[in-house]
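**Student:** structure for this input, please:
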Amino acid sequence: MLRLHFTVEDLLQVSTAEEPSPLLETCLAFMMLRRADPRAGLGRWQQRHRASLPRHVGALRELLSDSGAGPHFLDPPGFGIEDGVERIMSTPREIARSELRRVCAVDRPVTSWLRRLADKEQAAWEELAEAMRGAHDHLVTPAWPRLEAGFRTEIAWRSRRLVHRGLRETLTGLAPGLRWRGATLEADYPRDVEIHLGGRGLVLQPSLYWTGRPLVACHEGQPTVLIYPALTPVPLLDGPTERDRLAALLGSTRAAVLRLLTRQFTTTEAARELGVSTASVSTHAKALREAGLVTSLRDGKAVLHWCTPLGLDLIAHSASQL
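**Tutor:** All right, here's what the predicted structure looks like:
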């Protein structure tokens, strides 16, 4: 059983992540390569990437389990891939040993490479750095624009649910089996995990790759991070354009404009982001506004656009139908 114990201060400090984490998504994408999932699109993604996985990336199998177990030092919060790899390399020996001991107690066998990592052997940690870079380049980089768009849609959707349904339903709605017992959030887990948030709050971090039970990441002095599967994982967004129901309904460019506007953009910014003309964005925004999917506001010479609740509902529904 997983139990997250909240204080009043913790409940007042529940927030959503501001952006996807490249290192976290790299680890979770690697874990998903061997994880059983009945959806055909995920199976095809797994077969394709397992067959082409660079040999040196395979070392991560000794650290990362398809159950979601892995050392927390592999995903330091708030870092891009290169800064993050440097942060991984600087993990103190005592933290490395503690985390490796923890994951081996869960389901990782003790290997000679893990012993070398625990001893902070430079060559072993350089192998780890190269494996992380290789996994990121192979699994995450090609899908990053799609991942960012899916992340923005997910956060916008959850934020709206928070406003209309409240914190209780928002948190229990993140994944099946989450439930409240007093001020404790519980989930079925293969082992007992008790976490006291300690007044630092909770950050909700959707993963665009992970499809399993919620995961928890704890970093000293930081809020606890609750990682949960987004509405639609990236591999299921890899299908041909004709399977994109939103594009079929609105047209590909107009659908792209709507998805982009889960965040606020000016006409010029949206045009630059999508690689189209400002006139094109203005035309599509006007049509979306007339349909009640986008709202616009003039700010000096610029016009700001963003999704309405109806637009967010349409995006989320189209994603859940893929």
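**Student:** make it CA atoms for all contacts and neighbour counts henceforth
**Tutor:** Noted.
**Student:** what ranges do the helices span in the stretch 101-250 of the chain?
**Tutor:** Taking DSSP state H, counting those that start in this stretch as the test, the helices found in the stretch 101-250 of the chain are 112-118, 122-135, 144-172, 245-250.
**Student:** now mean neighbour count and distance to V225 too, for these, in JSON lines please.
**Tutor:** What follows is these, written out as JSON lines (neighbours: other Cα atoms under 10 Å; distance: least, Cα to Cα, whole Å):
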{"stretch": "helix 112-118", "mean neighbour count": "17", "distance to V225": "25"}
{"stretch": "helix 122-135", "mean neighbour count": "18", "distance to V225": "21"}
{"stretch": "helix 144-172", "mean neighbour count": "17", "distance to V225": "13"}
{"stretch": "helix 245-250", "mean neighbour count": "16", "distance to V225": "31"}
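**Student:** make JSON lines out of these and add distance to H305.
**Tutor:** Converted to JSON lines, the helices of the stretch 101-250 of the chain look like this (distance: least, Cα to Cα, whole Å):
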{"stretch": "helix 112-118", "distance to H305": "50"}
{"stretch": "helix 122-135", "distance to H305": "36"}
{"stretch": "helix 144-172", "distance to H305": "14"}
{"stretch": "helix 245-250", "distance to H305": "17"}
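**Student:** what about those, which gets the closest to A40?
**Tutor:** Proximity to A40 (Cα to Cα) singles out helix 245-250 among the helices of the stretch 101-250 of the chain, at 17.9 Å.
**Student:** and the following helix or strand past the closest one with helix 144-172, angle?
**Tutor:** Counting by DSSP states H and E, the element after helix 245-250 in chain order, helix or strand, is helix 252-260. Using axes from the mean of the first three to the mean of the last three Cα atoms, to 10 degrees, the inter-axis angle of helix 252-260 relative to helix 144-172 is 50 degrees.
**Student:** list the buried residues in helix 252-260.
**Tutor:** Within helix 252-260, the residues that qualify as buried are 252, 254-260, counting by 16 or more other Cα atoms under 10 Å.
**Student:** burial of E273, as a residue count?
**Tutor:** Summarising burial for E273: neighbours were counted as other Cα atoms under 10 Å, giving 12.
**Student:** surely Q46 and L33 touch.
**Tutor:** Yes - between Q46 and L33 there is a contact at 5.1 Å, judged by Cα atoms under 8 Å.
**Student:** for L231, see how far away R108 is.
**Tutor:** Applying Cα to Cα, to the nearest Å, the value for R108 to L231 is 29 Å.
**Student:** also this sequence, please, to line up against the first:
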Amino acid sequence: MTVWSELRMTATPQLSVSISPHLTAVAMISDALAGRHRGLPDLWRQALRSRVGRPGHQAVRPLAAPGYSVVPDCIVPSTPAGGDVPVQAAALRELPPDRLITDLEQAFSDGPLPAHWRSAAEHPGAWLHGYASALSEVWNTVEPLWQRARPLLDREVGRVGLAAVRGGVEPLLGSLNHRIAYGERGLLISDVESSRFDLGNRKIVLVPMLAGKDAVIVSLDHEEAVWIAYPVPGAESMWRRPAAPPRDELSALMGPVRADLLCKIGRPMTMSMLAVDLQVAPSSITYHCDRLRAARLITRERRGREVWVGRTRRAEELLELFHRG
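**Tutor:** The predicted structure follows:
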């Protein structure tokens, strides 16, 4: 059964467009880490999972609790403007823990705090730092893709602007995504929880994202504007192998696989993580790690069933020399 949020309109709305890397990062966190799958390719999902530490994985779990879509304002602000991800992550780390408690109370004012948010409420400082870490680590992986997608985003800004000028607002709203329908009374948005709002005199801010084909994030209750984030048209053309560095002097020196491997382990990773991330057979990863260890560029440590690989100081100096890592 499909659940809908309804945004009622009595007149043609005023449109604007905003570019927010922050919301792209939030969409990828929800899909790849929290478990609310929205069409992100498995290769990217696995790459993001492998690059986020345990505190980040633990912090994002409440974002995809079954039957809930409401989150505190400090995660998804009321306006998408100012979406620089490092700035957002730094702000979360500096946020007073009491602010998270206040946001949770406001978000769930109609009843008791849901069970999936209780751990965050009990340890707000730890939760904020964990979520900020997840945000930063996801963005470190996604930023090169975001830069390559600028032509798609610029084209979408032009499409929205043209529709606003030429009076094509209604067809545009109906074409944003298959989870958004435009009808006589306004917009219907496929959601986890049902809600109903009147647009009134507020404007609609459209926010194209780099995200899976089913990703839609909305804020319908702000007093000045509502915003709707949706996958930018053509995003499917961007889902190539994640974080594949170009062939450069370091690759020429030691070979592209070993250069890539050395760059991946800015934080320790398991051999299985590396095999998935680099799309290389586990036996090949073992072979290349043997050679890198012989060159005193990596360390290996067995923890239970997994072997963890990390960089040595010698490797850090080598990467610094080649401006890599």
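**Student:** that older thread, in CSV, list the buried residues of helix 252-260 of structure 1 along with distance to F151 of structure 1.
**Tutor:** Written out in CSV, the entries for the buried residues of helix 252-260 of structure 1 read as follows (distance: Cα to Cα, whole Å):
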residue, distance to F151 of structure 1
S252, 19
R254, 19
A255, 16
A256, 14
V257, 15
L258, 14
R259, 11
L260, 11
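**Student:** picking up where we left off before, more crowded one of R108 and L231 of structure 1?
**Tutor:** Between R108 of structure 1 and L231, L231 has the larger neighbour count (other Cα under 10 Å), namely 22 against 19.
**Student:** how about that one, what's its partner in structure 2?
**Tutor:** Residue-level alignment of L231 of structure 1 against structure 2, with TM-score structural alignment as criterion, gives P233.
**Student:** pretty sure its match sits against E156.
**Tutor:** Yes - using Cα under 8 Å, P233 of structure 2 is in contact with E156, at 7.3 Å.
**Student:** structure 1: strands as residue ranges?
**Tutor:** Residue ranges of the strands in structure 1, as given by DSSP state E, are 2-5, 14-16, 179-181, 184-187, 193-196, 202-207, 215-217, 224-229, 265-266, 294-299, 302-307.
**Student:** what range in structure 2 does the first one sit on?
**Tutor:** Counterpart in structure 2 of strand 2-5 of structure 1, with TM-score structural alignment as the criterion, is residues 5-8.
**Student:** go on, the last one?
**Tutor:** Using TM-score structural alignment, strand 302-307 of structure 1 corresponds to no residues of structure 2.
**Student:** turn the strands of structure 1 into JSON lines, including distance to A123 of structure 1 and mean neighbour count.
**Tutor:** Putting the strands of structure 1 into JSON lines (distance: least, Cα to Cα, whole Å; neighbours: other Cα atoms under 10 Å) gives the following:
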{"stretch": "strand 2-5", "distance to A123 of structure 1": "36", "mean neighbour count": "20"}
{"stretch": "strand 14-16", "distance to A123 of structure 1": "37", "mean neighbour count": "16"}
{"stretch": "strand 179-181", "distance to A123 of structure 1": "45", "mean neighbour count": "14"}
{"stretch": "strand 184-187", "distance to A123 of structure 1": "39", "mean neighbour count": "18"}
{"stretch": "strand 193-196", "distance to A123 of structure 1": "33", "mean neighbour count": "14"}
{"stretch": "strand 202-207", "distance to A123 of structure 1": "31", "mean neighbour count": "24"}
{"stretch": "strand 215-217", "distance to A123 of structure 1": "27", "mean neighbour count": "19"}
{"stretch": "strand 224-229", "distance to A123 of structure 1": "31", "mean neighbour count": "22"}
{"stretch": "strand 265-266", "distance to A123 of structure 1": "46", "mean neighbour count": "20"}
{"stretch": "strand 294-299", "distance to A123 of structure 1": "53", "mean neighbour count": "15"}
{"stretch": "strand 302-307", "distance to A123 of structure 1": "49", "mean neighbour count": "20"}
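**Student:** which among those is found nearest to R39 of structure 1?
**Tutor:** strand 224-229 (14.5 Å).
**Student:** ok, back up a step: closest to S318 of structure 1 out of the helices of the stretch 101-250 of structure 1?
**Tutor:** From those, taking Cα to Cα, the stretch that ends up closest is helix 245-250, at 5.8 Å.
**Student:** just checking, what packs against that closest one?
**Tutor:** Judged by 3 or more Cα pairs under 8 Å, 6 or more residues apart in numbering; DSSP states H and E, the packing partners of helix 245-250 of structure 1 are helix 252-260, helix 309-320.
**Student:** need these in TSV with distance to G41 of structure 1, can you?
**Tutor:** Formatted as TSV, these follow (distance: least, Cα to Cα, whole Å):
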stretch	distance to G41 of structure 1
helix 252-260	21
helix 309-320	14
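**Student:** so which of those helices comes closest to E82 of structure 1?
**Tutor:** Closest approach to E82 of structure 1 among those is made by helix 252-260 (26.5 Å; Cα to Cα).
**Student:** and the angle from that closest one to strand 294-299?
**Tutor:** Relative orientation of helix 252-260 of structure 1 and strand 294-299, computed by the same axes, to 10 degrees: 70 degrees.
**Student:** what range in structure 2 does helix 252-260 of structure 1 sit on?
**Tutor:** Counting by TM-score structural alignment, helix 252-260 of structure 1 pairs with no residue of structure 2.
**Student:** run the angle between that helix and helix 309-320 for me.
**Tutor:** Per the same axes, to 10 degrees, the angle that helix 252-260 of structure 1 makes with helix 309-320 is 110 degrees.
**Student:** residues contacting helix 252-260 of structure 1, please?
**Tutor:** Residues from elsewhere that reach helix 252-260 of structure 1, judged by Cα atoms under 8 Å, 6 or more residues apart in numbering: 149, 153, 246-247, 270, 274, 281, 284-285, 288, 293-294, 307, 311, 315.
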